[in-house]
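Enquirer: What follows is a predicted protein model with its sequence.
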Amino acid sequence: MCKVFVLDTDKRPLNPIHSAQARQLLRNKKAAIYCQFPFTIILKKSRPDATIEPFRLKLDPGAKYTGVALVNDNTGEVVFAAELKHRGSAIRDALTSRRQLRRSRRNRKTRYRQPRFLNRIRPKGWLVPSLQSRIENIKTWVERLCRLSPIGAISQELVRFDMQLMCNPDIQGKEYQQGTLAGYETREYLLEKWDRQCAYCGIKDIPLQVEHIHARAKGGSNSITNLTLSCEKCNTKKGTKDIKDFLKKDLTRLEKIFKQAKRPLADAAAVNTTRLALLEVLKATGLPVEIGSGGLTKFNRSQQKLEKKHWIDAACVGKSTPKLIIKGIKSLLITANGHGNRQMCGTDKFGIPCRHRTNKQIHFGFSTGDIVKAVVTSGKKVGQYVGRVLCRATGSFDIATKGGRVAGISHRFCTSIHKKDGYSYSVSD
């Protein structure tokens, strides 16, 4: 289990403690619960003799998930782990839907509206909302963890793949290219780009080899656009043959390979677009920031024979990675949901107004998105339910639990556990 964060009476962060110690402090009424996610307690009496040891916050930013790990550099112990799921795709879909409705509205015979100019000036460093949300999510959790634990340094995976190194192997000297890291950058990029399967037969879950689409013997280059993945059987069978001759009986696959070879890796492009902006956000905290590449992360993880997970990748970021202690760690799964919709007029799929939303968001002391605990003592739904609540003015709430959505729970049975903050939480198995 992850350790429990501790705050003193002045809300200053102390060293995290074991969950058993936290239970004992709560049982003896020496502390109170400060926050449920991540679980934090606050002491009722100050401890002037408490020792504070700074930790390193490690981040592995991704297009869909970001790994977060809090590591003790001296002992290698991982004291906190989390996986943050972004909502970039949801934002993109919402913007696309709004744009389509706006265009259809302009094509209909509606009232004339004079054109407005200079209302779309983009400031320097502007990013599309689906990418900016990733940076804001990470920034929120970096600031939150800095308030809950003593953090002395930050490590960030700056690039998933060192593109300069792949194009010019000598850019950082021969020791980097010909040492133990040789090939990690290119191979990891190809594994992501070709979906970890053989380009010629589609087989998965076997050792794959880096293969030249146009053979070196026939003048093919080492460019990343000329490389793919192949199983040993297909690689041997193709040899130095021209790919058009090798796949002359499967023209569909041949066309797919040519198209995929020229296509950039979408997720890597999203990460590369936001990486420098995120680095500036981390530097603004005033803490020293260490950077690393995805190839180095995989090398550190492979050396310690750890499984592939987002939070483990985060713990392996950078050259400062010690021998990690991860026994018993259960990561906190954080999903970004946003703060709801501010539109007062709801429309159908054609953009025609069909409903009106109320501006009152709080009903009986609860707001949609709060995490509540409902203990139902009477009626058809007797039992205990914990989850995200959907509020109604009638007082009949719905609760989204792990087992599914439970409808018709009265507000009288509900107790708030965690107020709405734009995220939902669960713990990994």
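Expert: Done, it's in.

Enquirer: hey, let's count contacts and neighbours off CA atoms from now on
Expert: Fine.

Enquirer: what about the residue nearest to the spatial centre of the chain, distance to residue 335?
Expert: Residue closest to the average C-alpha location in the chain (Cα atoms, centre = their mean): residue 65, at 2.2 Å. Going from residue 65 to residue 335 by Cα to Cα, to the nearest Å gives 9 Å.

Enquirer: Identify the contacts common to these two.
Expert: Applying Cα atoms under 8 Å, 6 or more residues apart in numbering, one finds that residue 65 and residue 335 are jointly contacted by 84-86.

Enquirer: quick one: the strands in the stretch 301-429 of the chain?
Expert: With DSSP state E, counting those that start in this stretch, the ranges of strands along the stretch 301-429 of the chain come out as 332-336, 345-347, 353-356, 362-363, 366-367, 371-376, 383-390, 396-401, 404-410, 414-418, 423-427.

Enquirer: what about the fourth one, distance to the chain center?
Expert: In this case it means strand 362-363. How far strand 362-363 lies from its chain's middle: 31 Å, per Cα atoms, centre = their mean, to the nearest Å.

Enquirer: put this beside the first:
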Amino acid sequence: MSNRVFVLNPDHSPLMPCTAKRARTLLEAGRAAIWRRYPFTIILKEASNTQSQPLALKLDPGSKTTGLALVINGKTGRRCIWGAELTHRGMAIKLKLLARRALRSSRRSRKLRYRPARFANRTRQAGWLPPSLMHRVLTTLAWARKIDRFTMMDSVALELVSFDTQKMESPDIQGVEYQRGTLLGTEIRAYLLHKWDGRCAYCGQEGREVEHLTPRSRGGSDRISNLVLSCRACNEKKGNQELGEFLAKKPAVLKRIQAQQRASLHDTAAVNAIKIRLLEELHRFGYPVETGSGAQTSFNRTQQGFEKAHWVDAACVGDSGAVVGVHPLKALLIKCMGRGNRQMCGTDKYGFPVRHRTRQKVMHGFQTGDMVRAVVTVGKKAGTYTGRVSVRATGSFRLPQVDGIHHRFFSTLHKGDGYGYSF
């Protein structure tokens, strides 16, 4: 099943999304035209009545990928009608900044040694975030604004805060009884499922039991660094042995588990750093903002039997995600690609110039980043190809599937906007 199609009136005011079949009928009858391909949007040629239903944009922010979902609250209940996964380029930005810093530092040390150091005379505004983190906030907000412009959304939901259903059912609960609510241990279990990919740390089979590396009977704690996932067989076989004793004859497995336990928390730190800023910016939209924790999202998804996906997690965010229809949609995959750079010459890995770069970006009517279709009718490369084009001054362009296609075979589907699209 495909995503719903966004619909605009002739004055560009949004209407409720329609089904792909309805959009196809309008296009074939000449009552609408294609406005943009990604996300697929049509514009009517005659104004239509504005009939709306409650429509919420739900977000599951992540360090590498953010899930987006549109959930409608209709007569038959809540159901997801559009899903997308937005892949960020935060790490690419960080690496480019590190490379730039190294080049500038080298240049200053070679030619400007007499200048005093500048690292101590720079100030930052309150709420400043590193560019690699701010990129995640800005791209998520950009897509939230785009969806707001093309749909009649009236609320937002964001995965953010801690949550306990026991507190909702019994507001006066306190102490140990409060801690033993419905979601007791769910945060830890959700973290371990994500870290170990739902598999036993010892044998690689499916694992759902929380195992202590150093048993509690031998002084082990309940800290997250001492916990892994395990299957029932390995849990019983290990008993109260230390990790080194249990895997004495399997040094490769021992080394892998120890390395995994020391894995970086970079992604977790990135999400924690941006969530408050993202929440503040979403409040500026003027819509009610619902929040929910990651454990609640996982709880809602598993209780309803949905498969793991970023856009499915987005649909299950918050209280409204406890009961939501998630049909097998073909989610739109959005990848942040950037808009090129202003570098005037290509450099080698050491930063020395090795080739000239032309100032002209548009070649034969196409620009790198445009989504195009190439219909090649002759030669060894005959066929139909669709994707993000990379242009050259020679007129021979490259697509992800094939290289060296002449520009006369190309037609533009979607002008480059800094993103790559696929399904």
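Expert: In hand now; what should we look at? Treat the numbers as computed from the prediction; the structure is a model and nothing was measured.

Enquirer: Superposed, how do the two chains score by TM?
Expert: Scored against TM-score structural alignment, normalised by the length of the second structure, the superposed chains reach a TM-score of 0.88; 413 aligned residues with a Cα RMSD of 2.9 Å.

Enquirer: Please convert the strands of the stretch 301-429 of the first structure to JSON lines, extending it with distance to residue 228 of the first structure and mean neighbour count.
Expert: Formatted as JSON lines, the strands of the stretch 301-429 of the first structure follow (distance: least, Cα to Cα, whole Å; neighbours: other Cα atoms under 10 Å):
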{"stretch": "strand 332-336", "distance to residue 228 of the first structure": "34", "mean neighbour count": "19"}
{"stretch": "strand 345-347", "distance to residue 228 of the first structure": "47", "mean neighbour count": "13"}
{"stretch": "strand 353-356", "distance to residue 228 of the first structure": "51", "mean neighbour count": "11"}
{"stretch": "strand 362-363", "distance to residue 228 of the first structure": "55", "mean neighbour count": "14"}
{"stretch": "strand 366-367", "distance to residue 228 of the first structure": "51", "mean neighbour count": "21"}
{"stretch": "strand 371-376", "distance to residue 228 of the first structure": "47", "mean neighbour count": "20"}
{"stretch": "strand 383-390", "distance to residue 228 of the first structure": "45", "mean neighbour count": "20"}
{"stretch": "strand 396-401", "distance to residue 228 of the first structure": "44", "mean neighbour count": "19"}
{"stretch": "strand 404-410", "distance to residue 228 of the first structure": "43", "mean neighbour count": "15"}
{"stretch": "strand 414-418", "distance to residue 228 of the first structure": "48", "mean neighbour count": "17"}
{"stretch": "strand 423-427", "distance to residue 228 of the first structure": "37", "mean neighbour count": "16"}
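
Enquirer: looking at this, residue 187 of the first structure is in a helix?
Expert: Yes - judged by DSSP: H, G, I helix; E, B strand; the rest coil, residue 187 of the first structure forms part of a helix.

Enquirer: distance of residue 303 of the second structure from residue 117 of the second structure?
Expert: Residue 303 of the second structure is 57 Å from residue 117 of the second structure, where distance means Cα to Cα.

Enquirer: go on, residue 151 of the second structure?
Expert: Separation of residue 151 of the second structure from residue 117 of the second structure (Cα to Cα): 51 Å.

Enquirer: Just want to know which of the two has more residues nearby.
Expert: Using other Cα atoms under 10 Å as the criterion, residue 151 of the second structure and residue 117 rank with residue 151 on top: 24 against 9.

Enquirer: Quick check: the aligned residue for the more buried one in the first structure?
Expert: Using TM-score structural alignment, the equivalent of residue 151 of the second structure in the first structure is residue 149.

Enquirer: Skipping its backbone neighbours, what lies nearest its match in space?
Expert: Spatial nearest neighbour of residue 149 of the first structure, excluding adjacent residues (Cα to Cα, 6 or more residues apart in numbering): residue 13 at 4.8 Å.

Enquirer: quick one: contacts for the residue nearest to residue 358 of the second structure when sequence neighbours are not counted?
Expert: Nearest non-adjacent residue to residue 358 of the second structure, counting by Cα to Cα, 6+ apart: residue 344, 7.4 Å away. Neighbouring residues of residue 344 of the second structure by Cα under 8 Å, 6+ apart: 356-359.

Enquirer: nearest to residue 78 of the second structure, of those residues?
Expert: Checking the contacts of residue 344 of the second structure against residue 78 of the second structure with Cα to Cα, the nearest one is residue 359 at 50.9 Å.

Enquirer: tell me the helices in the stretch 101-250 of the second structure, going along the chain?
Expert: All helices of the stretch 101-250 of the second structure, identified by DSSP state H, counting those that start in this stretch, fall at 131-150, 165-169, 175-179, 186-195, 232-238, 243-246.

Enquirer: Rebuild these as JSON lines, extending it with mean neighbour count and distance to residue 205 of the second structure.
Expert: Formatted as JSON lines, the helices of the stretch 101-250 of the second structure follow (neighbours: other Cα atoms under 10 Å; distance: least, Cα to Cα, whole Å):
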{"stretch": "helix 131-150", "mean neighbour count": "17", "distance to residue 205 of the second structure": "34"}
{"stretch": "helix 165-169", "mean neighbour count": "13", "distance to residue 205 of the second structure": "32"}
{"stretch": "helix 175-179", "mean neighbour count": "11", "distance to residue 205 of the second structure": "31"}
{"stretch": "helix 186-195", "mean neighbour count": "17", "distance to residue 205 of the second structure": "13"}
{"stretch": "helix 232-238", "mean neighbour count": "14", "distance to residue 205 of the second structure": "10"}
{"stretch": "helix 243-246", "mean neighbour count": "15", "distance to residue 205 of the second structure": "17"}
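
Enquirer: how about those, which one is nearest residue 275 of the second structure?
Expert: Using Cα to Cα, these put helix 131-150 closest to residue 275 of the second structure, at 8.3 Å.

Enquirer: from the middle of its chain, how far away would that closest one be?
Expert: 11 Å.

Enquirer: Superposed on the first structure, what's the mean shift for it?
Expert: Following the fit onto the first structure, the mean deviation recorded for helix 131-150 of the second structure is 1.0 Å by mean Cα distance after the TM-score superposition for the first structure.

Enquirer: Can you spell out which helices and strands pack onto that helix?
Expert: Under the contact criterion of 3 or more Cα pairs under 8 Å, 6 or more residues apart in numbering; DSSP states H and E, helix 131-150 of the second structure touches strand 5-8, strand 14-18, helix 90-111, helix 266-283.

Enquirer: distance from the shortest one to the first structure after superposition?
Expert: The one in question is strand 5-8 of the second structure. On superposition with the first structure, the mean distance recorded for strand 5-8 of the second structure (mean Cα distance after the TM-score superposition for the first structure) is 0.6 Å.
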